[in-house]
Structure formats: C-alpha cells, structure tokens
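> Okay, here's the prediction I keep looking at, along with the sequence it came from:
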Amino acid sequence: MDGSVARPRPMLAIGLRLLTAVVFATMGMLVKLGGERGVHLVEMLFWRQMITFALITAGLALLGKLATLRTNRIKSHAGRAALGGFCMFFVYGAVLLLPLAEATTLSYTAPFFAVVIAVTMFGERVGLYRSAAVLVGSCGVLVIMQPTGMGGEITAFGVFVALAAAAMVAMISFQIQDLNKTESPWSIIFWFTALSTPVFMMAMPFFAGAHDADTWLIIIAMALSGAAAQILLTSSLRFGSAGMVLLIDYTSLLWATAYGFTVFDREPSANLWLGAPLIIGAGLLIAWRERKLAIAHKKAEIAPE
C-alpha cells in the first residue's frame, strides 16, 4: 500500500474493475434503499466517509505505513476534499432522484465535461473527434430526458443533479491527476476522508435520525460498499491504465438495471436503451482519441532531433 508503480497486470486490472462496477452499483442500490427508509443524505455521506477513513487508517497502521501519509500539499488535499464532499451530495442525490439505470447512464457523461474543462480552463485544442463525441453524447442525454410514461420518474431537476455530479467528477479527475504526481493513491483517499468526515460530523446533529435494525444494516452495508469501491478503483489503476479499463466501467449499467428491476420493480425505459448507446459510444470515442493523442505525443518526445 505505497506509492510505488506496480508492474502492469492487465487481466488483474480488468478483474478488479469488473468487481468495482458491481460494488459501485450495489452502493447506489443501497443509497436508494436507505433514502426510501428515511435516511437523510447527510447521514449516508457521514457514514460513507467515516468508515472509509477508519478502514484506510487501520490498514495502513497494521502494515506500518502511516508514515506514507506525510504530505507537503495539504492545501491541494483540502481543495480535493471540498470539491469531493460537495460532489458526493450530487452523486448520491442523483441516485435518490432518478431510477438507478438512468442515474448510472448519466454519470457516464463525465468524459464530455472533461473535454469542456480542458478547453475552457487549460486552453487545450479539441478537434473533430472529441467535438463530435460531446455532441453525440449530448443527444443521448436529450433522449433520456424525454417523457417516458413512467410516472414522471425522469425529472429535469434529477437530470440536472446527475449532470452536475458528472461535471464535478470530471473536475476532480484533474485534481487527482495533479495530486498523483507527488502523492500515493492511499494518501489521496486518506486525506479526502480525514478532511471531509469532520465536516459531515458537525452536520449530523441536524440530520441524524433513529432507525430500526434493518435500516442500520443498509447504512453500514452502503458505507462498506463505498469504501470497498474506492479501494478497488485505486487498486485497478495500479495494474492497468485508465483507458484500458474504461470499457469495464460501463458494465455497472447492467447491474444498475438488474437492481432496478429486482429490488425496485422498475423496468428500464425505451429511452434508456436509445440514449445509453449514444452516451457510452461517445465516451469510448473520447477514450480512443485520448489514447491516440497520448501515443502520438510519446512518439514525438522520443523521436531523435
């Protein structure tokens, strides 16, 4: 559990990412179940962060790796924690406001926002491929937003919350990319939870409620699945590139759809099957183009002058 670069192991990375997709979908299902049983969003966020913080700290202590948490970039960690904590409100909020499959599909728009951020904040030039991908993905969002005859489950506000979550996830990816230059993955997770947990704790007296035993089991399972997903995600990126495992992330839609049908008795709408391929296809196009550009840039760096 240190910051060293692990030897690439593609099959292990894919296996870990498949498991990550299952756990993330399970967490979303449990968030939705908890919301239906009256658990406030702030409660869920507190337990999610506190349990992850406890597990990471205990694991590092047992392995004698607490010294790896020393950092000279506490301000950068604080900025990541502030945006990450705010983002979690929208990520969990989207799950509570929308059916699981639609909330999951809209989370796949994060690469589109990453392109927009690269242009507006970093002055990066975007060519035809990525521009077309953003356009196609936007069409997919519009398809999903259309009335479905499912009792008004797809609301404009719910879609806005999901898209805001995806935009913040894209911004956080740039923060983590910068932190990864000097910090270990475990340090990034530790400081995120260490700095955000006290904030949620201060809010708990205003939002915490009494719950029965079954509801507490849901809360604990949700928090544990969130912690496991974070650790699995970090581990998968130690053994394989983000581009290689991107396709695996989309399998979470299968699990979200299955949970929606079996747990919440909600069949996926026709609009989902029309919009999801547009969004997923556009995301894959962006990933393919990013990989091509990275290869070209690497060749240009090593080319003799």
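Sure thing, it's come through. Numbers count the residues shown, from 1 in each chain.

> contacts and neighbour counts: CA atoms only from here.
Noted.

> can you tell me how far Lys65 sits from Gly59?
Distance check for Lys65 against Gly59: by CA to CA, to the nearest Å, it reads 8 Å.

> Can you give me the distance of Pro268 to Leu253?
With CA to CA as the criterion, Pro268 and Leu253 are 11 Å apart.

> Which neighbours do the two have in common?
Residues touching both Pro268 and Leu253 (CA atoms under 8 Å, 6 or more residues apart in numbering) are Ala101.

> where's the closest residue to Leu66 other than its chain neighbours relative to Phe53, distance?
Spatial nearest neighbour of Leu66, excluding adjacent residues (CA to CA, 6 or more residues apart in numbering): Leu60 at 5.4 Å. Counting by CA to CA, the separation of Leu60 from Phe53 is 11 Å.

> So which of the two has more stuff around it?
Higher neighbour count among Leu60 and Phe53: Phe53, with 22 against 19, using other CA atoms under 10 Å.

> what's the distance between the more buried one and Ala82?
Using CA to CA, one gets 16 Å for the distance from Phe53 to Ala82.

> now swap in Ala54 and tell me
The separation that Ala54 has from Ala82, given CA to CA, amounts to 19 Å.

> Give me the helices and strands touching the host helix or strand of Ala78, please.
Applying DSSP states H and E as the criterion places Ala78 in helix 74-97. Contact partners of helix 74-97 among helices and strands, from 3 or more CA pairs under 8 Å, 6 or more residues apart in numbering; DSSP states H and E: helix 10-36, helix 41-62, helix 100-107, helix 156-179, helix 185-207.

> Among the ones you listed, single out whichever gets nearest to Ala78.
Between Ala78 and the helices and strands packed on helix 74-97, the tightest spacing by CA to CA is seen for helix 185-207, at 6.8 Å.

> And the contacts of that closest one?
Under the criterion CA under 8 Å, 6+ apart, external residues in contact with helix 185-207 comprise 1-3, 40, 42-43, 45-46, 49-50, 52-53, 56-57, 68-69, 77-78, 80-82, 84-85, 176, 179, 230, 234.

> State the next helix or strand along the chain beyond that helix.
Scanning forward in sequence from helix 185-207 by DSSP H and E, the next helix or strand is helix 213-239.

> Now do the buried residues in that next one.
Within helix 213-239, the residues that qualify as buried by neighbour count (16 or more other CA atoms under 10 Å) are 215, 218-239.

> Next: stretch 128-140.
Within stretch 128-140, the residues that count as buried by 16+ other CA under 10 Å are 130-131, 133-134, 136-138, 140.

> again with stretch 86-94
Buried residues in stretch 86-94 (16+ other CA under 10 Å): 87-94.

> dropping in the other structure now:
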Amino acid sequence: MQALWMLMACLCFGTMGLMIKLAGTHVTLGEIVLFRGAVPVVGITIWALIQGLSLKSPVAMLHLRRNIAGIIAMWCGFYATTQLPLATATTLMYTSPLFIALILWLWFGQSRNWLEQLAIAIGFGGVVAVLQPVIASDQLSTALIGLGAGAVSAIAYLQLKSLGQAKEPEWRTVLYFAGTATVTSLLYLLGFGEFAVFSSTGSGWPLLWLLALGFFGGAGNLALTRSFGSGSTWLSAALQYCTILVSTFYGITVLGDIPSSTTWIGVLLIIACGGISSYATHKRKLSKV
C-alpha cells in the first residue's frame, strides 16, 4: 500500500506540473501559487471541521520554519516550470537528495561512506548534463532558479522530520503549508496587481487548469506524506523519482517537448543519485539497529 501511495503522489505531482505549464501562458505566477494553496486550504478545512478536528497546532514554530523554506522552493520551482521544458524543470527540482547529503556532510559533519559519496558525484554529473542544453538556449538563470528550488526543498524536507517526531498529523502539515502559499500569493498579487484569470475573455480553460493544479497539488502532498509515514522511508524516497518520468511523458505527448540525449543522461543520473542516496541512508539506519 505504501508504494501505491507514492505512485499516486507521483502521478498527482506530474499532472500538477502539466497544469502549471498549461496555465502559465495565460495567468500570472502569483495566481498559480494562490490556487495551489487555496484549493487544498478550502478542502482540508471543510473536512477537518466536519470531523470535529482542531486546526490549531501545538508546534506552530516548527511549521513556520518548514514553511519558510518550502514556500521559497515552491515559488522558484513554479517559476522554472513555467519557463523551462517540463521534464527539465521537474528534474532540477528533484535534486533535493543531493543537497540533503551535502548539508548533512558539510554543515552537520555527518561522515559519508563510499556509497553516499558515489551518489553525490553521480548527482552532480546529472545536474551538469541537464544544464548543458539549457545553457545553449540562454536559460541558465532560470535553470539555476529551478536548481535553487531543489536546494531549498532539502532544507524543508529536513524540517519535516521534526514535525513527524512531534506527531503532527499529516493533514495539518499540508494545511499549514497550503495556507502559507495562499497568504504569500495574495500579498504578491495585492502588491503587483497581477490578477488575470477572471479578466481574460473567451475560454475558461485557464481557470480549470488552476483549479486542477490546486487539487492535484494538495492530493499529491497528502499521498506523499502518507507514504513516508506508512513504512520504509527508503522505498518512498526511491519511488518519488517516478514524478520525473510522469513529467517527461506529459512533456513529450502533450507539450511536444522532446528531451535531448544529454538531458536524458542527466535525468537518469539524477534518478540514480536519488535511489543510491536513499538506499545508503536505509543501510546507515539498519547498521545502527
């Protein structure tokens, strides 16, 4: 069942990426983040009130630290998704295991065994391979923002561990993050006046895409949290890279983005980095038992 939850999360996140790409040519970045947050906020709040559950968290400061990193990663990642080929943007955002390994090694002084060092080297090789076609098309700055999303996501994932240890329920973690996305996007829209979806004439597709990305984003977040909390962390971490494959499929079949051979090599190397890193972490935990 754990594997099914993660595969569902991958399908949801891959579909969310497609919705962002489709909506990105008609609406603003602020609107994309707004709907990504507001749709789950409304849905989860209604469900919690019906169930008689409290929306107040006893560990609000843990949420704050996690959400600061997570919301920065979201804004950067969504911007990269609107500007880059879907497979390229998704791959760069999924470099977080590489940065987690580097943070634990360089900041916390955690020793690396040969397997983890191999994962870091493979991950860097994958990043270089993915960036090469981007550099050739003068989109390096945008690609670096996408890569930054992967780096900041690593910090957010490390904060999630603290929330799990505090026994914070999954739905409230997702709710608080979605609420942060809603607030920051509203501030952005009020400050810059970029609200285009209701002023556009003709097709109602942009609004439908925005609603869909909010639904799939919230559902993916819940499925991801359930997967990580229901069994082997290693299995969940390894399976999450299926999102890149889903995004690549959508990019080819729907958007007509055919990755170059160099990009394919980079995608495979980054997936290998994540899988090896997750397995090495799994072995490290077993050795301490």
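Looks like it arrived, so ask away. Keep in mind the model is a prediction, meaning the values are calculated, not measured.

> Now which residue in the second structure aligns to the residue nearest to Leu66 of the first structure?
In the second structure, the residue matched to Leu60 of the first structure (TM-score structural alignment) is Ala48.

> measure its match to Gly217 of the second structure for me?
Applying CA to CA to Ala48 of the second structure and Gly217 of the second structure gives a distance of 18 Å.

> same question, Leu84 of the second structure
19 Å.

> what's the answer for Ala101 of the second structure, then?
Plainly put, Ala101 of the second structure is 26 Å away from Gly217 of the second structure if you go by CA to CA.

> residue range for stretch 119-133 of the second structure in the first structure?
If you align by TM-score structural alignment, stretch 119-133 of the second structure falls on residues 133-147 of the first structure.

> same deal with stretch 214-227 of the second structure?
Matched against the first structure by TM-score structural alignment, stretch 214-227 of the second structure falls on residues 223-236.

> That stretch vs the second structure - mean distance after superposition?
After superposition onto the second structure, the mean distance of stretch 223-236 of the first structure to its aligned counterpart is 1.3 Å, using mean CA distance after the TM-score superposition for the first structure.

> so where's the longest helix in the first structure?
helix 270-302 (DSSP state H).

> what packs against that one?
Packing partners of helix 270-302 of the first structure (3+ CA pairs under 8 Å, 6+ apart): helix 100-107, helix 110-122, helix 128-145, helix 242-249.

> go again using 6 Å as the cut-off
Packed against helix 270-302 of the first structure by the contact rule (3 or more CA pairs under 6 Å, 6 or more residues apart in numbering; DSSP states H and E) you find helix 128-145.

> Just the angle for the helix it packs on relative to helix 100-107, thanks.
Orientation of helix 128-145 of the first structure against helix 100-107 (axes from the mean of the first three to the mean of the last three CA atoms, to 10 degrees) gives an angle of 150 degrees.

> Which residues does helix 128-145 of the first structure contact?
112, 271-272, 275, 278-279, 282, 286 (CA atoms under 6 Å, 6 or more residues apart in numbering).

> let's see it at 10 Å
102, 105-106, 108-109, 111-113, 115-116, 154-156, 158-159, 163, 269-290 (CA atoms under 10 Å, 6 or more residues apart in numbering).

> go on, stretch 258-266 of the second structure?
Under the contact criterion CA under 10 Å, 6+ apart, stretch 258-266 of the second structure has outside partners 85-88, 91-92, 122-134, 248-249, 251-252, 267, 269, 271-272.

> go again using 6 Å as the cut-off
For stretch 258-266 of the second structure, the surrounding residues in contact (CA under 6 Å, 6+ apart) are 126, 129-130, 252.

> For the residues you listed, pick the one with the most neighbours.
Most crowded among the contacts of stretch 258-266 of the second structure, counting by other CA under 10 Å, is Val130 at 29 neighbours.

> before we move on, back to that, mean offset of the helix holding Ala78 of the first structure relative to the second structure (after superposition)
Average distance, helix 74-97 of the first structure versus aligned residues of the second structure after superposition (mean CA distance after the TM-score superposition for the first structure): 1.5 Å.

> what span of the second structure lines up against that helix?
Against the second structure, the aligned range for helix 74-97 of the first structure is residues 60-83 (TM-score structural alignment).

> Contacts for that stretch, please.
Defining contact as CA under 6 Å, 6+ apart, one finds that stretch 60-83 of the second structure is touched by 21, 24, 89, 142, 145-146, 149, 152-153, 156, 159, 177.

> For those residues, which two are the farthest from each other?
Farthest apart among these by CA to CA are Gly24 and Gln159. That separation is 29.7 Å.

> Please identify the deepest-packed of the helices and strands packed on helix 74-97 of the first structure.
Neighbour counts (mean count of other CA atoms under 10 Å) averaged over each of those peak at helix 100-107, with a mean of 26.

> how far apart are that helix and its match in the second structure?
By mean CA distance after the TM-score superposition for the first structure, the fitted helix 100-107 of the first structure averages 1.6 Å away from its aligned residues in the second structure.

> Could you name the helices and strands sitting against that helix?
For helix 100-107 of the first structure, where contacts count as 3+ CA pairs under 6 Å, 6+ apart, the packed elements are helix 252-262.

> if you set the cut-off to 10 Å instead, what comes out?
The contact analysis (3 or more CA pairs under 10 Å, 6 or more residues apart in numbering; DSSP states H and E) places helix 100-107 of the first structure against helix 10-36, helix 74-97, helix 128-145, helix 156-179, helix 252-262, helix 270-302.

> Just send those helices back as a markdown table, with distance to Val245 of the first structure too.
Compiled in a markdown table, these are given as follows (distance: least, CA to CA, whole Å):
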| stretch | distance to Val245 of the first structure |
| --- | --- |
| helix 10-36 | 6 |
| helix 74-97 | 21 |
| helix 128-145 | 19 |
| helix 156-179 | 15 |
| helix 252-262 | 13 |
| helix 270-302 | 10 |
